[in-house]
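Engineer: Sharing a model prediction with you, sequence too.
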Amino acid sequence: MQDSSNFIKDFIDKQGLFYNWLDSRRFEIGPFLMTRLSFLLDGKSFIVITDDERIWFEEYFLNLVNSKSTRPLVPFFSLKGFKLDNYDKNEDLLDDLLNIAFPDGYVYFYVGKDNSKMAKLAKSKDNSLLFIFDEEYDNSFCIKSNDEHKDIKLITIAQLINVCIDGIIFSRVKI
């Protein structure tokens, strides 16, 4: 069993050029990811939400994370079926619904800009997994929206998360 820093370093080293940017930030992303992903062991579910510009990421990630035939399905879900345009008027109702649907708890996994409705929703829970563009917060990971490689970086983050889930589920990494 490896510590999370070496586990992530080994993954980055095996992947090649597009993952080099992660190496310089692995001490930032590693503890952040492992802390949040450890909630899987507590039976918590993850609700993946994005701003409007990154809806593609939600679909990509959900397809990626549950496409492996070598591990059990993992509890990552979307709120796509819900009409959330006016959720802020019914925040308590949404929270009640999610608490009923996920009795062991849930974690928001948000990717997007800070000024979206979905960002407000994700920031309403302290344990959210936040990838925020252009803003730095405690317990979040910042990506610059003017970075020409931001989409590639999101894909590499998704693949890193997927590998970390394997590591956690199969006890290959110390949390």
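Structural biologist: Structure received.
Engineer: C-alpha only now, for contacts and for neighbours.
Structural biologist: Fine.
Engineer: Do you have the strands of the chain handy? List them.
Structural biologist: Using DSSP state E, the strands of the chain run over 2-3, 45-50, 76-78, 106-113, 129-133, 140-143, 173-174.
Engineer: take a look at this one as well, against the first:
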Amino acid sequence: MENLDIWLLKAIRAEDNKGIMSGWLEERRLELTPLFRQALRHLFSRGSFIVLTDSARKWFGDYITQSINLPNKTRPFFSIFEINSLGFIIDSTLRDTQDRGFLSIFKMLDNSFCQNYAFWYIGKKSTRSEFALVRDNSFVWLLDERLPNTLTLSSADELLDFKLLQLYRLFEQAFCAAILGQLSIEP
């Protein structure tokens, strides 16, 4: 069983050997490792992720939730969901209430997910990202803004979509490897 950091390095280099440009991932590996570890621990503690994006990355949220649990994958389903109306509810709450009304939304989600959920947010800093960051264990890929415990990417990067897909693929591979006992999520 390999440490997550070593496993990530090998997985990134294996992709690079296939001709897939992964050098940027290797450069960011030490930043990725604690974020992946936290996300994997959350899922292994029977937690769920609710995928939430800004409007420009909605396609990516759809891709994650439509791809991660395809029936032809020979593994257990991951508890990763998208609630299509959640972004609208968050945006409407900001517009229609003075206190942002986040408490009402969190209570609804606490009841629905037995309080064991976090957010997988992808996008620019917004009300939605602020909402996601309030919740412990959230897995946040933030564009154009550097905050603690988030992965920062640039929206001006012409390879952004490609990088998002690479990150998704690497995370899915890491979760599968952890399920199979090929890597340890302990530090």
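Structural biologist: Great, that's in hand. None of the values given here were measured: they were computed from a predicted structure.
Engineer: possible to save the strands of structure 1 as CSV with distance to residue 62 of structure 1 and mean neighbour count?
Structural biologist: Formatted as CSV, these follow (distance: least, Cα to Cα, whole Å; neighbours: other Cα atoms under 10 Å):
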stretch, distance to residue 62 of structure 1, mean neighbour count
strand 2-3, 26, 13
strand 45-50, 8, 23
strand 76-78, 7, 17
strand 106-113, 11, 25
strand 129-133, 15, 23
strand 140-143, 20, 19
strand 173-174, 22, 17
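Engineer: residue contacts, residue 149 of structure 1?
Structural biologist: Going by Cα atoms under 8 Å, 6 or more residues apart in numbering, residue 149 of structure 1 touches no other residue.
Engineer: which position in structure 2 aligns with it?
Structural biologist: Taking TM-score structural alignment, the alignment pairs residue 149 of structure 1 with residue 159 from structure 2.
Engineer: Over to residue 96 of structure 1?
Structural biologist: Match for residue 96 of structure 1 (TM-score structural alignment): residue 107.
Engineer: Next: residue 120 of structure 1.
Structural biologist: Aligned against structure 2 - with TM-score structural alignment as the criterion - residue 120 of structure 1 pairs with residue 130.
Engineer: Next, work out how far apart its match and residue 171 of structure 2 are.
Structural biologist: Residue 130 of structure 2 is 23 Å from residue 171 of structure 2, where distance means Cα to Cα, to the nearest Å.
Engineer: the more surrounded of those two?
Structural biologist: residue 171 (18 against 11; other Cα atoms under 10 Å).
Engineer: Please tell me how far the more buried one sits from residue 58 of structure 2.
Structural biologist: From residue 171 of structure 2 to residue 58 of structure 2 the distance is 19 Å (Cα to Cα).
Engineer: Please apply the same query to residue 33 of structure 2.
Structural biologist: On the measure of Cα to Cα, residue 33 of structure 2 and residue 58 of structure 2 end up 25 Å apart.
Engineer: aligned partner of residue 147 of structure 2 in structure 1?
Structural biologist: Residue 147 of structure 2 maps onto residue 137 in structure 1, by TM-score structural alignment.
Engineer: what's near enough to touch the residue positioned nearest the centre of structure 1?
Structural biologist: Central residue of structure 1 (Cα atoms, centre = their mean): residue 109, 4.3 Å from the mean position. Contact analysis of residue 109 of structure 1 by Cα under 8 Å, 6+ apart lists 46, 47, 48, 49, 122, 128, 129, 130, 131.
Engineer: rerun that using 6 Å as the cut-off
Structural biologist: Taking Cα atoms under 6 Å, 6 or more residues apart in numbering, we find residue 109 of structure 1 in contact with 47, 48, 128, 129, 130.
Engineer: I'd like these laid out as a markdown table, including distance to residue 79 of structure 1.
Structural biologist: Converted to a markdown table, the contacts of residue 109 of structure 1 look like this (distance: Cα to Cα, whole Å):
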| residue | distance to residue 79 of structure 1 |
| --- | --- |
| 47 | 7 |
| 48 | 7 |
| 128 | 15 |
| 129 | 16 |
| 130 | 16 |
